[in-house]
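Trainee: just to be clear, the model below is a prediction. Sequence and coordinates:
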Amino acid sequence: MAMVGLFWIAEDGGVYVGAQPEGYGCGVRLTRDWVEGLGTGQSAVWGWSEIRSVAVRYVRIRSGARLLATTAVDLVLNAVAGGSDAAAAFEVHLETADRTVELNAQSAASLGGYVQSEYDLSVTLLERLVAGTAEVDTLAGWGRAHAAEGTPRREQREALLRKWASEG
């Protein structure tokens, strides 16, 4: 699996906003045809045509310089405290014709949070997916070809997000 911005992309082409959930854990999966809420209390499916807008809330964001400092502090605290299994959570809000659905997702960025530029590009890509001007299949295809290699370096992630957010 590989993390590219807010997206966790699996070798089998699975695409998630945030980390892929385990067991009954909460998460958000994207497919060619729908957005799926996973986990207890939010298991449901919404077709892309049903979704009018998407918003992401409560994402832990760090600037590039602050990311280095907070990552170092997080590593020390995890080593001293024995680590933690609890990942930071955030919300994905889907606006449909009749309501706004709030889905919980687990952060895939376990240390330090996300960099602002990757967050911004990810939100732009999500908006394009909702508008129908980008395709989940693009991310899934990249995952089948490259996710086994692991998470790309930051520059590569940003380049992928820019490409996906501008070309689809």
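Mentor: In hand now; what should we look at?
Trainee: please count neighbours and contacts with C-alpha atoms only from this point.
Mentor: Will do.
Trainee: in the biggest helix by length in the chain, what counts as buried?
Mentor: Ranked by number of residues, the top helix in the chain under DSSP state H is helix 64-81. By neighbour count on 16 or more other C-alpha atoms under 10 Å, the buried set for helix 64-81 is 67, 70, 71, 74.
Trainee: and here's the other structure:
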Amino acid sequence: MAMVGLFWIAEGDVYVGAKPTGSAPGVRLTPEGVLALGDGQAGLFLWEDVRALTMADVPVKTLKRQIGAVTELALDAVVNLALPGGPGPSGGGPAMMALRVETPDGDRALSAYAAAAVGYTETEADLSQALLSRLTDGAATMATTLAAMSAWGRTWEGSSPRTAQREELLREWLS
């Protein structure tokens, strides 16, 4: 499983944001449509009904965000050394993003956690938004694009690729 832009690809499954566990919210892209997962957001939006997909509240990687993450880790380590079994990590968890699904019946916002701890690069976020838009260009385009993403996920071994390779993959899936 690996993160590529705003997508989490686990074997052949493609998620927007992090792959959810348990009852956590998430969104999976299937050949049939956009599948809402987790408590409070069940449903399948068929591709034929999806007019647009856009992601809101995407955390973009900044120096301030990176320094904050390092500071938080250091503070957590000090607190846990001073208070063994104490309060645990002080962070509020990963950022929550919203995938806006536009259909003839109106818009629906689906929640998903960000997979990038300190945010996504601006380029990855932009390419991912373009890829989400491409998925709504018609059945053939959607099927080809999702198939390419799934095929890559089934053959990829290891952790998430480095930034340059992730951006290259996103560009390839856009072409």
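Mentor: Nice, thanks for sending it over. Bear in mind that the values here come from a model prediction, so they are computed numbers and not experimental data.
Trainee: one step back: export the buried residues of helix 64-81 of structure 1 to TSV and append columns for distance to residue 153 of structure 1.
Mentor: Shown next, in TSV, are these (distance: C-alpha to C-alpha, whole Å):
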residue	distance to residue 153 of structure 1
67	14
70	18
71	15
74	20
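Trainee: in structure 1, what residue corresponds to residue 129 of structure 2?
Mentor: Aligned counterpart of residue 129 of structure 2 in structure 1: residue 123 (TM-score structural alignment).
Trainee: ok, its match - contacts?
Mentor: 55, 56 (C-alpha atoms under 8 Å, 6 or more residues apart in numbering).
Trainee: next structured bit after the helix or strand encompassing it?
Mentor: Assessed by DSSP states H and E, residue 123 of structure 1 sits inside helix 116-131. Using DSSP H and E, the helix or strand that follows helix 116-131 of structure 1 towards the C-terminus is helix 136-146.
Trainee: relative to the whole chain's centre, how far out is that following helix?
Mentor: With C-alpha atoms, centre = their mean, to the nearest Å as the basis, helix 136-146 of structure 1 stands 14 Å off its chain's centre.
Trainee: do the same with stretch 151-167 of structure 1
Mentor: That offset, for stretch 151-167 of structure 1, works out to 13 Å (C-alpha atoms, centre = their mean).
Trainee: show me the helices in structure 2, by range?
Mentor: Under DSSP H, structure 2 gives helices at 63-82, 122-134, 139-155, 163-174.
Trainee: average gap between the helix holding residue 123 of structure 1 and structure 2?
Mentor: Helix 116-131 of structure 1, aligned to structure 2 and superposed, deviates on average by 0.6 Å (mean C-alpha distance after the TM-score superposition for structure 1).
Trainee: now do the buried residues in that helix.
Mentor: Going by 16+ other C-alpha under 10 Å, helix 116-131 of structure 1 has these buried residues: 116-119, 121-131.
Trainee: next: stretch 47-62 of structure 1.
Mentor: Buried positions in stretch 47-62 of structure 1, judged by neighbour count with 16+ other C-alpha under 10 Å: 48, 51, 53, 54, 56, 59, 60, 61, 62.
Trainee: looking at these, which are in strands?
Mentor: Taking DSSP state E as the definition of strands, these contribute 51, 53, 54, 56, 61, 62.
Trainee: quick one: the last one and residue 109 touch, right?
Mentor: So the one you mean is residue 62 of structure 1. No - Residue 62 of structure 1 lies out of contact with residue 109 (C-alpha atoms under 8 Å); the separation is 10.8 Å.
Trainee: which residues are in contact with the residue nearest to residue 55 of structure 1 when sequence neighbours are not counted?
Mentor: Leaving aside its sequence neighbours, residue 55 of structure 1 sits nearest to residue 93 (C-alpha to C-alpha, 6 or more residues apart in numbering; 5.0 Å). Counting by C-alpha under 8 Å, 6+ apart, residue 93 of structure 1 touches 54, 55, 56, 57, 100, 101, 102, 103.
Trainee: just residue 149 of structure 1 next, same as before
Mentor: 1, 2.
Trainee: need the counterpart of it in structure 2.
Mentor: Using TM-score structural alignment, the partner of residue 149 of structure 1 in structure 2 is residue 158.
Trainee: measure the closest residue to residue 46 of structure 2 other than its chain neighbours to residue 158 of structure 2 for me?
Mentor: Spatial nearest neighbour of residue 46 of structure 2, excluding adjacent residues (C-alpha to C-alpha, 6+ apart): residue 33 at 4.2 Å. Look at residue 33 of structure 2 and residue 158 of structure 2: by C-alpha to C-alpha, to the nearest Å, they are 28 Å apart.
Trainee: the residue nearest to residue 55 of structure 1 matches what in structure 2?
Mentor: Per TM-score structural alignment, residue 93 of structure 1 is aligned with residue 100.
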